[in-house]
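Chemist: the following comprises the amino acid sequence and a computationally predicted model.
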Amino acid sequence: MEMNMAAPHQTVDLFPDRATYRTGESVLMTVQASPSGLPAPRLTIKRLGRKVLELELAGAPNEPAPRPSTESATVDLGTFAPGGYEVLLTGGTGGTGGGKVLAATAFDVSAGAPESVRYAFMSDFSPCEPAERSRRAVRAGEALARLHATHVQFYDWMYRHHELVPPTAIFEDALGRPVDADAVRERVGICLARGMAPVAYGAVYGAEKEYSEANPLQVLERSDGRKADFIGIISICDISPDSPWSARIVAEFARACRVFGFRGIHMDQYGAPKLALRADGSLLDLADCFAPLVDRTKAELAGEGGDLFVVFNCVNAWPADFLAGSAQDATYIEVWDPWWRYRHLAELARKARLLAPGRPVVLAAYLKCFLDAAESDERRESSARLSLAVICANGATQLLLGEADGVLAEGYYVNHGHRRPSFEPVLRSYMDFIVKYRELLFGAEVRDESLTYAGGVNDEVRIAGVPWSAEYECGAVGVSVARLGSDSIVVNLVNLTGIEDERWTTGKEDPEPVGALFLELIAWADVEEVSCASPDYGIGSLEKVRWDYAPHPQGRCVRIAVPALRWWSLVLVRFKARS
């Protein structure tokens, strides 16, 4: 997150060299300052608010890190255990870590598959001069790495839906858009170098007419006997396990990874048809076919080296229950009407985590306001904050950002919206937040208790001083409650007060600030510590807050004075272990 230093005309930035790390990989941190060096710089690394490392950047004999007296310096922090970490750069005297906080960032480490999939997109593979092509690719890759994207979907990179690998370096895709295969390869390499997995888009049953007309028996039929298609261009093929099409498309997925170096496949479907007729007249329930196709793809990609990422698009959560036991690496839901309210985003995230515990959840929730000329930048940005907050507070991440400044506003990613540069520090603050508090939001031990602890007859969690709702109703503070094992509770608060339009796709006015809010949480053990953090204030660090005990219908509770709420705040209550 970029911050202004005390000295005039001097800015400082801080960011890791990779979007995410595996255990055993050294964390390299870049410190940028201009135009002069930093006063007594120090790096402090925290995990869930507790210091794990402090490093003076003064070039002392036993310290490998150079002092960043030039415009840019790289600091080797060494290796870390799995988890999310906060990094603070301080300088001068006074304040946290012995000086003023000049910049902050985050990084996370995973032993295997990540606890959260932070999904982004790329869609610009247009032909241009090599120097310009590289400039665009590097700019997009650096932007997404600083937003900590773990996976990047390469959208409509391919020649045809039925023939992914192009016959020539420069080609036109099925919609007539010019594409440069070398641009695809270059961006794949940039993603890999920055710790992001490049994932190839591929529709599981789509085929253009040159294939479907030559193989009519592989095309499904509608209830009126006509051939099934999508937008009149793409035929819908038979994905039964015994269909020749299934073998073909899985082989195409593997070939794409082999030829271009992709590290996974994004398996798309269009949400319809759900039922169709095969060439022999039998009725096919497509929900029965998706999981076998996912498993077949996962097994086929195992032969391409390493554990490649496979995810399937459950449009409006259909058929997420059928995919729960499959080999896919994340639960991915593309959200459309009628799931248009904020409470629907919370519901989908919670449902997906219950269906497949321990599996990361991604909601593809497109903000159409970013392509609405009538909307202001301020309303677009408030909408983005709210959707990110609601989704992440309920244990999922949002596919929203891509390219160097893109924001998804519709299902055809090429037609994405753009964000203004002044919004970048806010987005980096939000992305830093979900990285450094990964275990509190997305960890395998996080167990949602929102609708069993809060609201209605539930009184384990109560809020005083403001209307609130565990179902994320507009005009109130949305509340999510999660247990972490037996000794911690996490409460997320998302401010929907003053929000009248429930549609999460549209621009939003800023919510009304909430200044006086008291959270009451039943205390089954003595409290060790209560802390609060928000991506909307300062650097988003966990800070201790005021609390005391109070009577409760079930015994006693801890009564917490929550600092002012703007968009999103997180409260962590740690209890002492019972002897």
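Modeler: Great, that's in hand. This is a predicted model, so every value here is computed, not measured.
Chemist: for the rest of this, base every contact and every neighbour count on C-alpha atoms.
Modeler: Will do.
Chemist: chain center to the strand ranked longest in the chain: distance?
Modeler: Looking across the chain with DSSP state E, the single longest strand is strand 100-110. Distance of strand 100-110 from the chain centroid (CA atoms, centre = their mean, to the nearest Å) equals 18 Å.
Chemist: got the contact list for the helix or strand just after that strand?
Modeler: Tracing the chain C-terminally past strand 100-110 and defining elements by DSSP states H and E, one meets strand 119-122 next. The contact list for strand 119-122 (CA atoms under 8 Å, 6 or more residues apart in numbering) reads 140, 144, 149-155, 362, 397-403.
Chemist: do stretch 363-376 as well
Modeler: Here stretch 363-376 has contacts from 332-336, 349, 380, 383-384, 391, 396-400, 407-411, 416-419, 504-507, using CA under 8 Å, 6+ apart.
Chemist: likewise for stretch 73-87?
Modeler: For stretch 73-87, using CA under 8 Å, 6+ apart, the contacting residues are 22-32, 43-49, 64-68, 104-111, 432, 435-439, 541.
Chemist: at 6 Å instead, please
Modeler: By CA atoms under 6 Å, 6 or more residues apart in numbering, the surrounding residues in contact with stretch 73-87 are 24-31, 44-47, 65, 104-111, 435-438.
Chemist: with stretch 152-166 instead?
Modeler: Against stretch 152-166 from outside (CA under 6 Å, 6+ apart): 119-123, 173-174, 198-201, 206-207.
Chemist: let's have those residues in a markdown table, adding distance to Pro130.
Modeler: Below are the contacts of stretch 152-166 laid out as a markdown table (distance: CA to CA, whole Å):
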| residue | distance to Pro130 |
| --- | --- |
| Tyr119 | 27 |
| Ala120 | 24 |
| Phe121 | 21 |
| Met122 | 18 |
| Ser123 | 17 |
| Asp173 | 20 |
| Ala174 | 24 |
| Pro198 | 21 |
| Val199 | 23 |
| Ala200 | 22 |
| Tyr201 | 24 |
| Gly206 | 32 |
| Ala207 | 32 |
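Chemist: against that first model, consider the following:
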Amino acid sequence: MKIFDIYPLKSLYSTNDNLNFQINYDDYTGVKITDIKILRLNEIVISKNIELDFLSGVATLVLPAMSVEGSYGIVIKINEVKVLTAFEIENDWKKRPRYGFLSDFSSKNLNEENYIKTFLKLHINVVQYYDWMYQHNNLIAPTEEFTDLMGRKLNQRVVKDKIKLCQEHGIKNIAYGAIYGASNEFFNNHKDWAFYNTKNEPIRFIDVFTIMNFTKNSEWRNHLIGEYKKAINVMNFDGIHMDTYGYPKVALDYQKNVIRLDEHFNDLINDTKKELQQNCNSSELIFNNVGAWPVETTYKANQSALYIEVWDPMSTYNHLMTLIKQVKSLTKDKELIISAYLKPYYEKGSKNAVNSHKLLSSILFSSGAFHLIMGEDQKTLRTGYYCDYGELNDDQFNEIRKYYDFNTMFSEVLYDRTLTDVSLTHMDGDNLEYVFDNIEVSPTAAPGKVLTIIKENNQRKIIHLINLIDSTSVNWNEFHEDRKPINNIKIRVLTLKEVSNIYVCSPDNGVLPKDVSFKVEKTNRGNLVTLMIDSLLYWDMIVINEK
């Protein structure tokens, strides 16, 4: 079968950008008549035929700029074969922060560009450069080639080249920079800048780093912000990923004063933002709330997005769903990124690891969060040390890619802040607003049931069905078996409004929306809408649009 593929050449398009897509059609050379359709959710907004000129199997499709911001899908057809990708018209990446990672910066990575295809195919628009630097306390290396504190041989030119290429494709570049990590050698020369334990010993991390005092009274803060400014001004980064380790939460300073670290994070973030705004061309900040601590405080700080790295005891899907709902209730002006690393990817080529990935993405995306797990050239995160990544083969990558196409094409629904979650109040028990026949459903994740997340606003009702029937556990960071399809799911929905249309879409079934027929019966409780869903594999989203 011929290789036939399409992907956008920018991670986000502004309303002023022409829309450029790369199309690969095996080794064909010549002109092909191509049928093109662009959809916004379930509405076809552009339909046309166009001639594409292929040279050695590659053509570039250029369409005029679109003036309406939103999430779109594009379908092209050649010789009755269809392929699709998604794209967004959005002037601000912070509204859709699809976070990826890079961690390979050795000399052998010079001129390597496969990673950019991964980012564009997954619509990743912001990238963390993990461990790109010389030392945590001295970010810019004195020479082009250098060895970092973990013993890796790196090349500064590789970092700069990757930044440049990503920026050409509209991707923001965020430099990793721990807020308190310093080499032990640096500590020996600045002992009054460090944090200490009750034995009057400096606090260490993996015996490689000393934890420094970042409060206003410590000179480390000025030093740290100065290093952040160098990262942006010298390397041309767009911002800083302000990393923390989760420990310590309380420490002693050099004078033996007790310091509660969570009382000082916001000052640090805000001071950093102010300094970068005054001295740099860009000032994006992402702060790591390890284990969600202390996001209930840091959400107020001046940063580009909220970011949480989850670990035990947040081990179940329900923990993640609860966390996302709580954090999104704190603020409506910052989106939430969850970094959840999948240790099943330590088993190379594991189908069950991909199953776990699909279920985890389904939970995070349907709950309204973004997920940091993908990066490099089809690599996956399986631990907090990003250089120790997992790898997807082409077939596995294409399965996961459909989830990112789905996330992008339907982001207007998935991240609609006007929707209210009514899962616990409108279904099951005595609640008759949503009734599901012939399947076991639950508003919380439970083995042997279909997780059902229901959201509403004045224009539409959303039903997410996530298949946990074949699961023996709801722990997200373990292997999960293949799903068996569940067929002919009957759903009854009460509404007082007239329904204009219903569609179902799924990353497991071609991504594109499919119209769903329905019947309406007037009852003493309102209009009873009955519909049938043909099949559920991992995740279906049903959208009921009302007049």
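Modeler: Alright, I've got the coordinates. What you see is a predicted model; the values in this text were computed from it and never measured.
Chemist: quick one: TM-score?
Modeler: Here the TM-score for the pair of chains, by TM-score structural alignment, normalised by the length of the second structure, is 0.95; 545 aligned residues with a CA RMSD of 1.9 Å.
Chemist: who are the contact partners of the aligned partner of Arg222 of the first structure in the second structure?
Modeler: Aligning on TM-score structural alignment places Arg222 of the first structure opposite Asn197 in the second structure. Residues counted as contacts of Asn197 of the second structure (CA under 6 Å, 6+ apart): none.
Chemist: now Asn197 of the second structure: how far from Asn289 of the second structure?
Modeler: 22 Å (CA to CA, to the nearest Å).
Chemist: do Arg492 of the second structure as well
Modeler: 41 Å.
Chemist: now do Asp515 of the second structure
Modeler: 41 Å.
Chemist: likewise for Lys449 of the second structure?
Modeler: According to CA to CA, Lys449 of the second structure and Asn289 of the second structure sit 32 Å apart.
Chemist: and these two? Which one has more around it.
Modeler: Each of Lys449 of the second structure and Asn289 has its neighbours counted (other CA atoms under 10 Å); Asn289 has more, 23 against 19.
Chemist: touching, the more buried one and Leu306? I think so.
Modeler: No - at 8.2 Å, Asn289 of the second structure does not count as touching Leu306 under the criterion of CA atoms under 6 Å.
Chemist: which strand or helix spans the closest residue to Gly177 of the second structure other than its chain neighbours?
Modeler: Leaving aside its sequence neighbours, Gly177 of the second structure sits nearest to Met242 (CA to CA, 6 or more residues apart in numbering; 5.3 Å). Taking DSSP H and E as the criterion, Met242 of the second structure maps to strand 239-243.
Chemist: what's the average distance of that strand to the first structure?
Modeler: After superposition onto the first structure, strand 239-243 of the second structure sits on average 0.8 Å from its aligned residues (mean CA distance after the TM-score superposition for the first structure).
Chemist: for that strand, name the packing helices and strands.
Modeler: On a contact count with 3 or more CA pairs under 6 Å, 6 or more residues apart in numbering; DSSP states H and E, strand 239-243 of the second structure meets strand 172-178, strand 284-290.
Chemist: where in the first structure does the helix or strand just after that strand fall?
Modeler: On the C-terminal side of strand 239-243 of the second structure, the closest following helix or strand by DSSP H and E is strand 250-252. Counting by TM-score structural alignment, strand 250-252 of the second structure lines up with residues 275-277 of the first structure.
Chemist: Lys325 of the second structure maps to what in the first structure?
Modeler: Aligned partner of Lys325 of the second structure by TM-score structural alignment: Arg350.
Chemist: part of a strand, is its match?
Modeler: No - counting by DSSP: H, G, I helix; E, B strand; the rest coil, one finds Arg350 of the first structure to be helix, located in no strand.
Chemist: name the nearest residue to it, ignoring sequence neighbours.
Modeler: Arg350 of the first structure sits nearest to Asn394 (CA to CA, 6+ apart), 6.2 Å away.
Chemist: count the neighbours of the one you found for me.
Modeler: When neighbours are counted by other CA under 10 Å, Asn394 of the first structure comes out with 26.
Chemist: what residue in the second structure is paired with it?
Modeler: By TM-score structural alignment, Asn394 of the first structure lines up with Ser367.
Chemist: quick one: the strands in the stretch 251-400 of the first structure?
Modeler: 264-268, 275-277, 283-285, 309-315, 330-334, 361-364, 397-399 (DSSP state E, counting those that start in this stretch).
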